[in-house]
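[1] Any chance you can model this:
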Amino acid sequence: MAPEVNITDWRKGPQWFEVNRKLAVDMVADDVYYPKSKEFCRPACYVDEHYFQTVSSIQSPNLLANRSLTYVDWSRGGPHPATFGRGDVAEEFFRRISEGSTCVYNDQPSSLCFLLARKFAPSALEPLLNLTSKVFGF
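    I've put the predicted structure just below:
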């Protein structure tokens, strides 16, 4: 996609994200990056995971939070994040996500880095429900 998109400009992010009016207008008005993306972005390249994040970081990097509130485990490799099953869900799992991390939000350090986590297999439902009062307090 060069010269419009350099490899250092390439981004991958979550399918769900929030944009303000300026970012939305920039995306809709884009006639430089989208044609390149349409021509060269093929599976496993997706508009909702790559194009929006890439064009936003090129056009308006100062408007991006550059963080996610969703904990995702990419350590197992591959095109998809790890799926957490019955054996993964324990108090230690939630401790690891919610404690001992420092992240930056609006250029300020924060100890609250994640509010959500994904992906959970159906087998994780019972252990999740059993931990709600202990971990979440309800």
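
[2] from here on, contacts and neighbour counts on C-alpha atoms
    OK.

[3] Name the nearest residue to Arg118, sequence neighbours excluded.
    Take Arg118 and drop its neighbours on the chain: the residue closest to it by Cα to Cα, 6 or more residues apart in numbering is Val72, 5.7 Å away.

[4] Pull the contacting residues for that neighbour.
    81-82, 117-119 (Cα atoms under 8 Å, 6 or more residues apart in numbering).

[5] Weed out the non-buried ones from those residues.
    82, 119 (16 or more other Cα atoms under 10 Å).

[6] From the contacts of Val72, which land in strands?
    Counted as lying in strands by DSSP state E, out of the contacts of Val72, are Ala117.

[7] between the contacts of Val72, which is closest to Thr102?
    Set against Thr102, the nearest of the contacts of Val72 by Cα to Cα is Ala117 (16.8 Å).

[8] can you pull the contacts of the closest residue to the closest one other than its chain neighbours?
    Setting aside the residues directly before and after it, Ala117 is nearest to Tyr71 in space (Cα to Cα, 6+ apart), at 4.4 Å. Counting by Cα under 8 Å, 6+ apart, Tyr71 touches 97, 114-118.

[9] Now do the SS call for Val104.
    The assignment at Val104 comes out as strand when based on DSSP: H, G, I helix; E, B strand; the rest coil.

[10] Would you do the same for the sequence below? I want to compare the two.
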Amino acid sequence: MIEAERLLLDAALDDPANQRFVLLSDSCVPLYNFSYTYNYIMQSPRSFVDSFLDKEGRFNPDMAPVIPKDKWRKGSQWFALIRRHAEVVVADEVVFPVFRKFCKRRPPIDVKKGRLNMILQQLHNCIPDEHYLPTLLTMAGLESELERRTLTYTLWNESISKMEGKGWHPVTFGYYDATPQRMKEIKDINNVHYATENRTEWCKTNSTSVPCFLFARKFSQGAGMRLLAHGFGGYFSSSPLPDKKQ
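    The predicted structure is shown next:
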């Protein structure tokens, strides 16, 4: 995944007119119209990268000393980068090779493998796309240049399955979930709390309070069609961003 992201950024950087680089899922929906979204992102001189301390112990000691443990970060893989930060990602020849070698997902539990599962589950578990970007930018000394939050809303649900065991999974919104009330609830979110740092991130752009999210996921095809049927004048329109602090 992170190799694909780097290739996408590399291709996008070929066009000097591209100044912002946004990664979205194919199950994302926009919460606002294009003008509002464009102004929101362009008015900020910072990148939007979810970045917080990892409490799950995914840091692999074999990554040290190239990646110090105190620089290890976690966050949503959905980002919006300024051009200079995108260039840092593409030019990286230090962190990426270490991730490719040591940051790997633990294989899911397979009942057919019997006791072999006990050995496999002892392997270190690391999800590259949740750690690479925030860790890289922290190591590059750029954390102070970030809005340490994602612009994409995701609802997480803790579940237990025979194949994957206990874990968190993004909730998929179906047709009947795509209601005006649901969309309003997402759009009204103005802060995000990070328990591992006891930090509440109040969503602002240039010191002006703004909604936290421009996009939301995961929405099924049916949910997306329902939103489209209601038109962008309903859920997605918004007044322009204020140009000064109120």
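
[11] Give me the secondary structure label for the aligned residue in the second structure for the residue nearest to Ala117 of the first structure.
    By TM-score structural alignment, Tyr71 of the first structure lines up with Tyr153 in the second structure. Look at Tyr153 of the second structure: counting by three-state DSSP, its state is strand.

[12] Save the contacts of Tyr71 of the first structure as TSV, and put in distance to Glu91 of the first structure too.
    Listed next are the contacts of Tyr71 of the first structure as TSV, based on distance: Cα to Cα, whole Å:
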residue	distance to Glu91 of the first structure
Ile97	10
Phe114	16
Leu115	16
Leu116	15
Ala117	14
Arg118	16
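
[13] Among the contacts of Val72 of the first structure, which one sits closest to Gly137 of the first structure?
    Ala117 (17.3 Å).

[14] how about the closest one, what's its match in the second structure?
    By TM-score structural alignment, Ala117 of the first structure lines up with Ala216.

[15] cool, and Ser57 of the first structure?
    Checking TM-score structural alignment: Ser57 of the first structure goes with Thr138.

[16] That match: helix or strand, and which one exactly?
    Per DSSP states H and E, Thr138 of the second structure falls inside helix 128-139.

[17] And for that helix, what's in contact with it?
    1-2, 49-51, 67, 71-77, 85, 88-89, 95-96, 99, 103-105, 143.

[18] List only buried entries from those residues.
    Here, 16+ other Cα under 10 Å leaves 2, 49-51, 67, 72-77, 85, 89, 95-96, 99, 103-104, 143 buried among those.

[19] Could you tell me which of those residues belong to helices?
    2, 85, 89, 95-96, 99 (DSSP state H).

[20] Just name the closest of these to Arg149 of the second structure, please.
    For these, the nearest to Arg149 of the second structure is His85 (15.3 Å; Cα to Cα).

[21] That closest one and Leu13 of the second structure, how far apart?
    For His85 of the second structure, the distance to Leu13 of the second structure equals 11 Å [Cα to Cα, to the nearest Å].

[22] and what of Asp177 of the second structure?
    37 Å.

[23] who has more neighbours, the two?
    Leu13 (19 against 16; other Cα atoms under 10 Å).

[24] aligned partner of that one in the first structure?
    So, by TM-score structural alignment, Leu13 of the second structure is left unmatched.

[25] Thought Phe84 was touching Ala121 of the first structure, still the case?
    Yes. At 5.9 Å, Ala121 of the first structure counts as touching Phe84 under the criterion of Cα atoms under 8 Å.

[26] okay, these two: which has more neighbours?
    Between Ala121 of the first structure and Phe84, Phe84 has the larger neighbour count (other Cα under 10 Å), namely 19 against 12.

[27] which residues touch the more buried one?
    Here Phe84 of the first structure is in contact with 118-121, 124 (Cα under 8 Å, 6+ apart).

[28] so how far is the helix or strand Ala12 of the second structure falls within from its chain's centroid?
    Assigned by DSSP H and E, Ala12 of the second structure falls within helix 2-13. On the basis of Cα atoms, centre = their mean, to the nearest Å, helix 2-13 of the second structure is displaced by 16 Å from the centre of the chain it belongs to.

[29] same for that helix, what does it pack against?
    helix 83-91, helix 128-139 (3 or more Cα pairs under 8 Å, 6 or more residues apart in numbering; DSSP states H and E).
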